[in-house]
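*Asks:* What follows is a protein structure lacking sequence information:
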């Protein structure tokens, strides 16, 4: 059994190295705490604590209707698997009778920074709310394991990291999971959320749900692939309370936000194969070397800083201070890091104080480096407008757009005007050849991205995908002449917009069109071409594709249109 466990850990770690490490900012590789659930019976009391004390008032938060118990029927280990069982049964405790029971486990281990992997099957029964999550060790919550010795901070000031939640997003497709961050600046119905539809049924198949938490960002992964990253440009206690130890919670709630529990409900189980926490434990006494900081591209509203250093750990932490703002980011040893400081005032001198350190806190000997730059005067070489036109999805109000030339660069800014969308992120879409680039959030729902090294007089074509909780909407492509004030056109492609096809699909995409089509291409969301046909243009066979979301591009003459398609 022991050799089997070691082999499982080595294999999963190897797979994560191949898939996930390249996507996170800091790689954590040393297993520091785990529970493999190899002993049948009660849970390991050295690792876990049953949180059963009711909050003041006698009901759990969010309108939940269950008692959390330490009964063996609600949490136990069997055949190498932890079972957390939510059941319909009358149960009286603390003088209160409820009709449902479940279990809420606190880990007796807390840590700051690292990666958590949890391999689990997640119940999908209506009215259930299974969750894998974390809270600050300093939370003042009566009945929690760490409260009596460390509970000094109220929620959400302690910070909450939800690795996985299911059951509270009924409007989403089947097998949709959500991750979220709760901070003083956004809590409860937080806007800090990401989600993904899992290809294989989450109730019948094990998946690895992970969070990678560094001093710079928090990334959520499904089976080793990042699907959401939280990384405020400027971190404050209001949006980043994640600099203290946190502990793990595993539970299945019932009712409340998850909806009414059906009358025929009997029980459901969350099965957990293992819980593993990784950190980097090797003592590092070597400081970063060869630290340099200089100014790159400057516009009227932004300054690019070019940072570099080397360190034996492989990761450099840079801290940038200017005025009352600070910005912490990570970089790779020996590779120049470009940082765009945006939202600046035109024709203004800014001094940036930059320091470099490694993850052990060792500082570069030449800290700090102070670099100055004066932003350019306001440029008149820009075009802007407001629209509600969409090539995919729709806009309830619309969006603003602006293209601004600075030298050989064009700064593209889009602002979403819709107020009914939360958790908004934006991606810049290049029309041809298609590519997708994440945009930087300036403030609110305003996003920007600068395209560099362009030729004055050339024409560029870009649109923006706004992704948000519950879906996405994509603007039309807009054509802009670099260096112009102002020449723009809207790539509406009225005839191509009339094309339709079933969505979602499973085998064959049948195209309904009144015009002649020349070619169909299907791309992954990373921009990789996965299918193409130039014959029998009325359809394309997608049965070879894995379940997921793709982009389908349809060509007619010199025009084309790109839309989202879901393959089941």
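*Replies:* Here it is on my side, so go on. In this text, all values refer to a predicted model and were calculated from it rather than measured experimentally. Residues are numbered from 1 along each chain as shown.

*Asks:* going forward, measure contacts between C-alpha atoms and count neighbours the same way
*Replies:* OK.

*Asks:* can you list contacts of stretch 164-172?
*Replies:* The contact list for stretch 164-172 (CA atoms under 8 Å, 6 or more residues apart in numbering) reads 122, 124-133, 176-180, 209, 257-259, 470.

*Asks:* Kindly check the end-to-end length of that stretch for me.
*Replies:* With CA to CA, to the nearest Å applied, stretch 164-172 spans 15 Å between its terminal residues.

*Asks:* tell me how far it is from the chain's mean position?
*Replies:* Chain-centre distance of stretch 164-172: 16 Å, with CA atoms, centre = their mean, to the nearest Å.

*Asks:* Give the buried residues for that stretch.
*Replies:* Within stretch 164-172, the residues that count as buried by 16 or more other CA atoms under 10 Å are 164, 165, 166, 167, 168, 169, 172.

*Asks:* Sort out which of the contacts of stretch 164-172 are in strands and list them.
*Replies:* Of the contacts of stretch 164-172, the ones assigned to strands by DSSP state E are 128, 129, 130, 131, 132, 133, 176, 177, 178, 179, 180, 209.

*Asks:* how close does the fifth one sit to residue 106?
*Replies:* Right, residue 132. As judged by CA to CA, residue 132 and residue 106 stand 11 Å apart.

*Asks:* Nearest to residue 292 among the ones in strands among the contacts of stretch 164-172?
*Replies:* Taking CA to CA as the measure, residue 292 sits nearest to residue 180 out of the ones in strands among the contacts of stretch 164-172, at 35.9 Å.

*Asks:* Second structure follows, compare the two:
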């Protein structure tokens, strides 16, 4: 285990995490997906070893939190896992995902994206695993939607095992999807470089959906831990 975050401090550690604030404007309004939330640095708490991100409807505004390890922690290959409990209800879109650390140089999607877990409240009991590359992005074909009954109940472990040959996605130790293109080019396999991590809870947007049930708020996305293992791991 080369990195672990078990949220034992009162706030996300400044040497590990950045808060991304606002609505993405002017460079990426709606965070590139027509999302409706405004990210703040106070829609979260840490208590009893859990980071809780709370999405709220405040007057006419939706607020939430998004944190990243950009420029503070990145890794290339290994197994990353997050233990988390999902929010529920039409409009929520929680995610734990990775972006290529060269995004500022080459842009998205050439930098690559690994979605370890995505969930949208409009499709209960479904877990999404996706890869975004230059060859397939946005409504990517490199994706798998898996029904897991009552996935919203309790916490579950979401995992990506990333090697030079393939990326495997699992939930609670059960393999769901493998991405292993036969021909690896920059367009199909930007995954030969370091990536950083993102945790967020979005509202609405292209994937979260246009229908938002305001009666569900506030909703909480609970993260117990994040761990990264690399070669030499005996776990």
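*Replies:* Structure's in. What do you need? Worth saying up front: this structure is predicted, and the values here are computed from it rather than measured.

*Asks:* before we move on, the earlier item: what residues are shared contacts of residue 132 and residue 106 of structure 1?
*Replies:* Shared contacts of residue 132 of structure 1 and residue 106 (CA under 8 Å, 6+ apart): 248, 249, 250.

*Asks:* Of these - the most surrounded one?
*Replies:* Most neighbours among these, by other CA atoms under 10 Å: residue 248, with 23 neighbours.

*Asks:* Identify the residue of structure 2 aligned to it.
*Replies:* For residue 248 of structure 1, the aligned position in structure 2 is occupied by residue 197, per TM-score structural alignment.

*Asks:* Look up how far residue 80 of structure 2 lies from that match.
*Replies:* From residue 197 of structure 2 across to residue 80 of structure 2, the span is 10 Å (CA to CA).

*Asks:* which position in structure 2 aligns with residue 266 of structure 1?
*Replies:* Using TM-score structural alignment, the equivalent of residue 266 of structure 1 in structure 2 is residue 217.

*Asks:* dump the residue contacts of the nearest residue to that match once chain neighbours are set aside.
*Replies:* Distances taken as CA to CA, 6 or more residues apart in numbering place residue 56 nearest to residue 217 of structure 2, at 5.5 Å, with adjacent residues excluded. Counting by CA under 8 Å, 6+ apart, residue 56 of structure 2 touches 62, 63, 64, 217, 218, 219.

*Asks:* Find me whatever residue is spatially closest to residue 126 of structure 1, sequence neighbours aside.
*Replies:* Leaving aside its chain neighbours, residue 126 of structure 1 sits nearest to residue 261 (6.3 Å; criterion: CA to CA, 6+ apart).

*Asks:* Report the contact partners of that neighbour.
*Replies:* With CA under 8 Å, 6+ apart, residue 261 of structure 1 has these contacts: 126, 127, 128, 254, 255.

*Asks:* Let me know how buried the last one is, in neighbour terms.
*Replies:* Residue neighbour count, defined by other CA under 10 Å, stands at 21 for residue 255 of structure 1.

*Asks:* for the third one, same thing?
*Replies:* Around residue 128 of structure 1 there are 27 other residues, counting by other CA under 10 Å.

*Asks:* Residue 258 is in contact with that one, correct?
*Replies:* Yes - counting by CA atoms under 8 Å, residue 128 of structure 1 does reach residue 258; the two are 5.9 Å apart.

*Asks:* What's residue 18 of structure 2 aligned with over in structure 1?
*Replies:* By TM-score structural alignment, residue 18 of structure 2 lines up with residue 49 in structure 1.

*Asks:* roughly how far apart are its match and residue 249 of structure 1?
*Replies:* Distance from residue 49 of structure 1 to residue 249 of structure 1, by CA to CA: 10 Å.

*Asks:* re earlier: please flag which of the shared contacts of residue 132 and residue 106 of structure 1 sit within helices.
*Replies:* Per DSSP state H, helices hold no members of those.

*Asks:* Make TSV out of the residues you listed and add distance to residue 488 of structure 1.
*Replies:* Shown next, in TSV, are these (distance: CA to CA, whole Å):
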residue	distance to residue 488 of structure 1
248	52
249	53
250	53
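
*Asks:* Show only the entries of those found in strands.
*Replies:* Counting by DSSP E, the part of these found in strands is 248, 249, 250.

*Asks:* Please name the residues that touch residue 145 of structure 2.
*Replies:* Residues in contact with residue 145 of structure 2 (CA under 8 Å, 6+ apart) are 126, 127, 128, 129.
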